[in-house]
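A.B. asks: what's the 3D shape of this:
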Amino acid sequence: MNIFDRKINFDVLLKFSHITPSTQQHLKKVYASFALCMFVAAAGAFVHVVTHFIQAGLLSALGSLGLMIWLMATPHSRETEQKRLGLLVGFAFLTGVGLGPALELCIDINPSILPTAFIGTAMIFTCFTLSALYARRRSYLFLGGTLMSAMSLMLLSSLGNLFFGSIWLLQANLYLGLLVMCGFVLFDTQLIIEKAENGDKDYIWHCIDLFLDFVTLFRKLMMILALNEKDQKKEKK
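C.D. replies: From the prediction side, this is the model:
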């Protein structure tokens, strides 16, 4: 019973001795901005699905792309920090609006898909993020070339699906995309650390990398669950 008397030092679990203190402070800003993006994106999705005040379409897509280009073109400095945060919030909102059609599709099939996909995405993202943070520096940066090759393969399979319309090809593309995005979470997290260690402290742009990884993961997992649910309904019939 002495095992229950032992004290657990939780500080050790959050100790990243291989990451310098300045980079750790940078990561706190990155993930704080990421949390802000998640709340704003949820608001954007709510506006599309529930209020229908703003609908996803060509204008919202162009607006999201325009804000990203504007943010990219605005240099990182203390003078532009508030402006860039505003651009980040606008981009996250329109990204949430852009998820609206996929959310409505899943709600029509089975509303329980949404919380399942979100919890699954959060667990996957958290596990792979912690793996990248605790791993030895640069240990996952070699994935860059492999991930880009996999993205090219996904593009080819998507083009093939346009001509053949195979459900199996679509499912394979979704599963491959889910696996690739898990790799991007590892790669982008360690790349952010390396950039910060080399003096790049643009936490707003680094936040966008992780935010897009999460959104893409969520979209892929949501569509996989939706296709599986449709298959189950067909089998019952």
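A.B. asks: For the rest of this, base every contact and every neighbour count on C-alpha atoms.
C.D. replies: OK.
A.B. asks: can you tell me which residues contact the residue positioned nearest the centre of the chain?
C.D. replies: By Cα atoms, centre = their mean, the chain has its centre lying nearest to Phe214, at 1.3 Å. Going by Cα atoms under 8 Å, 6 or more residues apart in numbering, Phe214 touches Thr121, Ala122, Phe125.
A.B. asks: for the strand or helix carrying it, which positions count as buried?
C.D. replies: Element membership of Phe214, judged by DSSP states H and E, is helix 203-236. Neighbour-count burial for helix 203-236 flags 203-227, 229 (criterion: 16 or more other Cα atoms under 10 Å).
A.B. asks: What is the burial count for Gly144?
C.D. replies: 16 (other Cα atoms under 10 Å).
A.B. asks: That one and Phe187 touch, don't they?
C.D. replies: Yes: shown here, Gly144 and Phe187 form a contact pair, counting by Cα atoms under 8 Å, at 6.8 Å.
A.B. asks: can you pull out the helices in this structure?
C.D. replies: 21-46, 58-73, 81-98, 100-109, 113-134, 143-164, 167-197, 203-236 (DSSP state H).
A.B. asks: Would you mind giving those helices as a markdown table with distance to Val12 added?
C.D. replies: Converted to a markdown table, these look like this (distance: least, Cα to Cα, whole Å):
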| stretch | distance to Val12 |
| --- | --- |
| helix 21-46 | 15 |
| helix 58-73 | 37 |
| helix 81-98 | 33 |
| helix 100-109 | 40 |
| helix 113-134 | 11 |
| helix 143-164 | 28 |
| helix 167-197 | 20 |
| helix 203-236 | 25 |
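A.B. asks: deepest of those, which one?
C.D. replies: The highest average neighbour count among these, using mean count of other Cα atoms under 10 Å, belongs to helix 81-98 at a mean of 22.
A.B. asks: now the angle from that one to helix 58-73?
C.D. replies: 150 degrees (axes from the mean of the first three to the mean of the last three Cα atoms, to 10 degrees).
A.B. asks: Also this sequence, please, to line up against the first:
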Amino acid sequence: MESFFQSSQSRFGSSWNFNAFKNLSEISPAVQSHLKQVYLTLCWALVVAALGSYLHILWNFGGLLTTLACLGCMVWIHFTPPHEEKKRVGLLMAFAAFQGASIGPLIDLAIQIDSSLLVSAFVGCAIAFGCFSAAAMFARRREYLYLGSLLSSGMSILLWLHFASSLFGGKTALFTFELYFGLLLVVGYIVFNTQMIIEKAYSGDLDYVKHAMTLFVDFVGLFVRILIILIKNTMEKENKKKKKRSD
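C.D. replies: Here you go, the predicted model:
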């Protein structure tokens, strides 16, 4: 991870100029066309997810059932042949809608506390996602694929720590660690998955639906963690103000 940030700083630091965009010329036209289709599909999925969250706020139906439906749509997409394009796109949009409804309670909480948190979280998420995706595109091919093993190890650490906390306690301290360490892992997955999609496209895998779903999961994971951090910080500030007033 440290080498990734050092490489990113050297790439986008003092040596950054317009010529850096020429790195995109190394990506073949066919792969560039595929990436455009992937990101366009991702944008539509995000719009549908926002609609799903809005429907939850209206009718309060997001929860365990929508999460299970979300997983069902994901499995269905994987087992649907690539030539059934319309069906797979429809399943992806259903997946996005159920995912939006599943995080609806968190979004509803943010609106109740301070609606500006929602805007700040989305803008921050979009900027971070765009920057790290660009870092993966401008980098040399396969430069960040080594992150796969590190990220898998990081996820294993989180799972074992979560299991240990359920047995021995200490959930409050672990929650903060999981939140920020999980945020770091999601950022790493954005870079890794972007380069992996490019490499798969070069290998002939032009399944834009599955690739858009992968990036959608990364985007939502990043958004949720940023929003939770903003909510947590806001509530802590409010508690401090209440204590000062009571004193």
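A.B. asks: on that earlier part again, adding distance to Ala32 of the first structure, write the contacts of Phe214 of the first structure out as JSON lines.
C.D. replies: Listed next are the contacts of Phe214 of the first structure as JSON lines, based on distance: Cα to Cα, whole Å:
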{"residue": "Thr121", "distance to Ala32 of the first structure": "18"}
{"residue": "Ala122", "distance to Ala32 of the first structure": "15"}
{"residue": "Phe125", "distance to Ala32 of the first structure": "15"}
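A.B. asks: Tell me the one of those nearest Leu13 of the first structure?
C.D. replies: Phe125 (17.8 Å; Cα to Cα).
A.B. asks: Please pull up the equivalent of the closest one in the second structure.
C.D. replies: Residue pairing (TM-score structural alignment): Phe125 of the first structure is matched to Phe129 of the second structure.
A.B. asks: ditto for Arg136 of the first structure
C.D. replies: The alignment partner of Arg136 of the first structure in the second structure, by TM-score structural alignment, is Arg140.
A.B. asks: Quick check: that match vs Ala134 of the second structure, distance?
C.D. replies: According to Cα to Cα, to the nearest Å, Arg140 of the second structure stands 12 Å off from Ala134 of the second structure.
A.B. asks: and what of Asp207 of the second structure?
C.D. replies: 21 Å.
A.B. asks: One more: Gln32 of the second structure?
C.D. replies: From Gln32 of the second structure across to Ala134 of the second structure, the span is 13 Å (Cα to Cα).
A.B. asks: Kindly report the same for Lys240 of the second structure.
C.D. replies: Taken as Cα to Cα, the span from Lys240 of the second structure to Ala134 of the second structure is 39 Å.
A.B. asks: now Gly104 of the second structure
C.D. replies: The gap separating Gly104 of the second structure from Ala134 of the second structure is 29 Å, by Cα to Cα.
A.B. asks: The match of Phe125 of the first structure contacts Tyr189, correct?
C.D. replies: No: counting by Cα under 8 Å, Phe129 of the second structure sits too far from Tyr189 to count as a contact (10.5 Å).
A.B. asks: sorry, back to before: counterpart of the residue nearest to the centre of the first structure over in the second structure?
C.D. replies: Match for Phe214 of the first structure (TM-score structural alignment): Phe219.
A.B. asks: Pull up the gap between the counterpart of Leu27 of the first structure in the second structure and Leu24 of the second structure, please.
C.D. replies: Counting by TM-score structural alignment, Leu27 of the first structure corresponds to Leu35 in the second structure. For Leu35 of the second structure, the distance to Leu24 of the second structure (Cα to Cα) stands at 11 Å.
A.B. asks: Likewise for Leu150 of the second structure?
C.D. replies: For Leu150 of the second structure relative to Leu24 of the second structure (Cα to Cα), the value is 26 Å.
A.B. asks: And Val38 of the second structure, by the same measure?
C.D. replies: 16 Å.
A.B. asks: mind listing what the nearest residue to Phe211 of the first structure once chain neighbours are set aside touches?
C.D. replies: Using Cα to Cα, 6 or more residues apart in numbering and skipping the chain neighbours, the partner closest in space to Phe211 of the first structure is Phe34 (6.1 Å). Residues near Phe34 of the first structure by Cα under 8 Å, 6+ apart: Cys207, Ile208, Leu210, Phe211.
A.B. asks: for these, which one is nearest Leu87 of the first structure?
C.D. replies: Ile208 (11.1 Å).
A.B. asks: for that closest one, what are its contacts?
C.D. replies: Going by Cα under 8 Å, 6+ apart, the list of residues near Ile208 of the first structure reads Phe34, Leu88.
A.B. asks: again, only using 7 Å
C.D. replies: By Cα atoms under 7 Å, 6 or more residues apart in numbering, the contact set of Ile208 of the first structure is empty.
A.B. asks: Distance of it relative to Tyr175 of the first structure?
C.D. replies: Per Cα to Cα, Ile208 of the first structure is found 23 Å from Tyr175 of the first structure.
A.B. asks: repeat for Asn9 of the first structure
C.D. replies: Distance from Asn9 of the first structure to Tyr175 of the first structure, by Cα to Cα: 39 Å.
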